[in-house]
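Chemist: Sequence first, then the predicted structure:
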Amino acid sequence: MNIQQSTPTTPLRARMISDMSGRNLGPASQSSHLRACKRFAAWLGRSPETATPDDVKYFQQHLIESGVSICTRNQTMTGVKFLLRVTLRRHDLVAEIFHLKEPVKVPLVLSKKEIKRKHQRCP
């Protein structure tokens, strides 16, 4: 599977694409993982091969503080996790990754009084 790229292929990117293809990841997952790793590398300012546990921790904090949604943050970290775990085999860094849970939205429940009041206002 060949991913269309506007980014030059580095040896690390080529290895990651090969690893994703070998694991039969679909085009959307591959694009998402590559985008996540590009974002991590841009934030890091150097190759992810040189990342430290603190870099991973601070990148996650950066995502949270920059206001990205929990879903986007988790998706980004899933891509970074693939790079670290599969391509780089850096399990020490993978251990630093955590996922956030989406808050459960509690449905609005009206009291009996509020229901009665609403029904009195309706024609």
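Modeler: In hand now; what should we look at? Residues are numbered from 1 along each chain as shown.

Chemist: Could you use CA atoms for every contact and neighbour count after this?
Modeler: Will do.

Chemist: Which SSE is immediately downstream of the lengthiest helix in the chain?
Modeler: If you go by DSSP state H, the chain has its longest helix at helix 27-44. Of the helices and strands lying after helix 27-44 in sequence (DSSP states H and E), the nearest is helix 53-65.

Chemist: what's the helix or strand for Thr76?
Modeler: helix 70-82.

Chemist: Give the burial count for the nearest residue to Pro48 once chain neighbours are set aside, as a bare number.
Modeler: Excluding its sequence neighbours, the residue lying closest to Pro48 (Cα to Cα, 6 or more residues apart in numbering) is Ala41, at 5.7 Å. By other Cα atoms under 10 Å, the residues close to Ala41 number 18.

Chemist: Now do Ala41 against Leu63, distance only.
Modeler: Using Cα to Cα, to the nearest Å, Ala41 is found at 13 Å from Leu63.

Chemist: repeat for Glu102
Modeler: According to Cα to Cα, Glu102 stands 15 Å off from Leu63.

Chemist: Have a look at those two and say which one is more surrounded.
Modeler: Neighbours per residue (other Cα under 10 Å) separate Glu102 from Leu63, with Leu63 holding more: 18 against 10.

Chemist: Run through the residues that contact the more buried one.
Modeler: By Cα atoms under 8 Å, 6 or more residues apart in numbering, the contact list for Leu63 reads Arg73.

Chemist: how close does it sit to Lys57?
Modeler: If you go by Cα to Cα, the gap between Leu63 and Lys57 works out to 10 Å.

Chemist: hold the first one in mind and look at this next one:
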Amino acid sequence: MTPLRQRMIEDMELRNLSPKTIKLYIDNVSRFARHFGKSPEVLGPEAIRTYLLYLVQDRQVAWGTYKQVLAALRFLYRNTLQRGEIVHDIRCPRPERHLPEVLSFDEVRRFFQAVHSFKHRTILMTAYAAGLRISEAVRLRVCDIDSQRMVIHVVQSKRNKDRYTLLSPLLLQMLRHYWWAARPDDWLFLGPSRVKPIAVGTVQQVCRDARNEAGLDKAVTPHMLRHSFAPALRGPFRRTGDRTRWVAGGADFFLPVRVLSRLFRGKFLDLLRQAYVAGKLKFPGQLASTVNSADFKRLLNRSVQTE
């Protein structure tokens, strides 16, 4: 391991990046260095620009891949090499906006009928009904299932944030049946060693096998299950089982606005701007200071222009 790689790993660990992110960044920086056959320490802005053009024009990588590469290079030059000026003027391109592919109710039914292991079916149903990433579902502990408040506690989710999501009565019933059969003590879904949780790759393979057996044309993944039903079932916000508070799938307060703008962005923002100009928008409490605010008007104009 080169001193530069070791130093970058240590810098990422100091910033509490996840092991998955650390590996992703290191792999991307390694590919960047191999492309030129030189250490990143001697490469500058023109080399980065050339490499990014290579990814876009020759490799035709997806926007998400491009973003990951850029994030890795930014971390390397800003934090490890302390040469942030090299990546200062490199901007991330406009994201491609695609609605996620989802399964119909009939496809979901056929898929789950093809999952024969009760444990695997319970894991996938948990991801489906609670809107969990598969990495979150496999790392659930018994204590994360709160049947009193009818919520699931998701610990150290994306960006190292905790959150709550809803626990439906049907899912709770299934989890109870699973608990009586498996009797887990700590990790809810144990792997073969019964010490560590089941591997994500195992669940992904179960998805592929069930998809083939069910004869589905779509490339079913655990993440597709997350998109297929839970968001529509829960809506942007929903009250908890004890009806005392509202929870969302994530920590984003403006999730309803994001959902609407994703589907009807241009029309939604144009009507919002018209309502603002006509004085029909009401701003309660501390938000009242934004009425007739030039900043708010500029924000609306800028949002419409990005459409």
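Modeler: All right, it came through fine. As the structure is a computational prediction, the values presented were derived from the model and not from experiment.

Chemist: what do we get in structure 2 for the residue nearest to Pro48 of structure 1?
Modeler: In structure 2, Ala41 of structure 1 lines up with Ala33, judged by TM-score structural alignment.

Chemist: Confirm for me that its match is in contact with Pro40.
Modeler: Yes: counting by Cα atoms under 8 Å, Pro40 is a contact partner of Ala33 of structure 2 at 5.9 Å.

Chemist: neighbours around Arg15 of structure 1, how many?
Modeler: Arg15 of structure 1 - counted by other Cα under 10 Å - has 16 other residues nearby.

Chemist: quick one: what's aligned to Asn24 of structure 1 in structure 2?
Modeler: Aligned partner of Asn24 of structure 1 by TM-score structural alignment: Asn16.

Chemist: swap in Ile70 of structure 1?
Modeler: When structure 2 is aligned by TM-score structural alignment, the residue opposite Ile70 of structure 1 is Trp63.

Chemist: Now do that match: how many residues are near it, please.
Modeler: For Trp63 of structure 2, using other Cα under 10 Å, the count is 15.

Chemist: do you know how far Leu225 of structure 2 is from Leu255 of structure 2?
Modeler: Taking Cα to Cα, one finds Leu225 of structure 2 at 20 Å from Leu255 of structure 2.

Chemist: How about His35 of structure 2?
Modeler: Noted for His35 of structure 2: a distance of 40 Å to Leu255 of structure 2, by Cα to Cα.

Chemist: And those two? Which one has more around it.
Modeler: Ranked by neighbour count (other Cα under 10 Å), His35 of structure 2 and Leu255 place Leu255 first, with 16 against 12.

Chemist: What are the boundaries of the strands in structure 2?
Modeler: 145-146, 151-154, 163-166, 237-239, 246-248 (DSSP state E).

Chemist: Which one of those strands lies nearest to Ile90 of structure 2?
Modeler: Closest to Ile90 of structure 2 of the strands of structure 2, according to Cα to Cα: strand 163-166, at 33.1 Å.

Chemist: buried set for stretch 265-278 of structure 2?
Modeler: Residues 265-266, 268-269, 272-273, 276 are the ones in stretch 265-278 of structure 2 that count as buried (16 or more other Cα atoms under 10 Å).

Chemist: try stretch 73-89 of structure 2
Modeler: Using 16+ other Cα under 10 Å as the test for burial, stretch 73-89 of structure 2 gives 73-77, 80, 86-87.

Chemist: Give me the contacts around that stretch.
Modeler: Here stretch 73-89 of structure 2 has contacts from 7-8, 11, 25, 28-29, 41, 44-45, using Cα under 8 Å, 6+ apart.

Chemist: so Ala230 of structure 2 touches Thr126, yeah?
Modeler: No: judged on Cα under 8 Å, Ala230 of structure 2 makes no contact with Thr126 at a distance of 10.1 Å.
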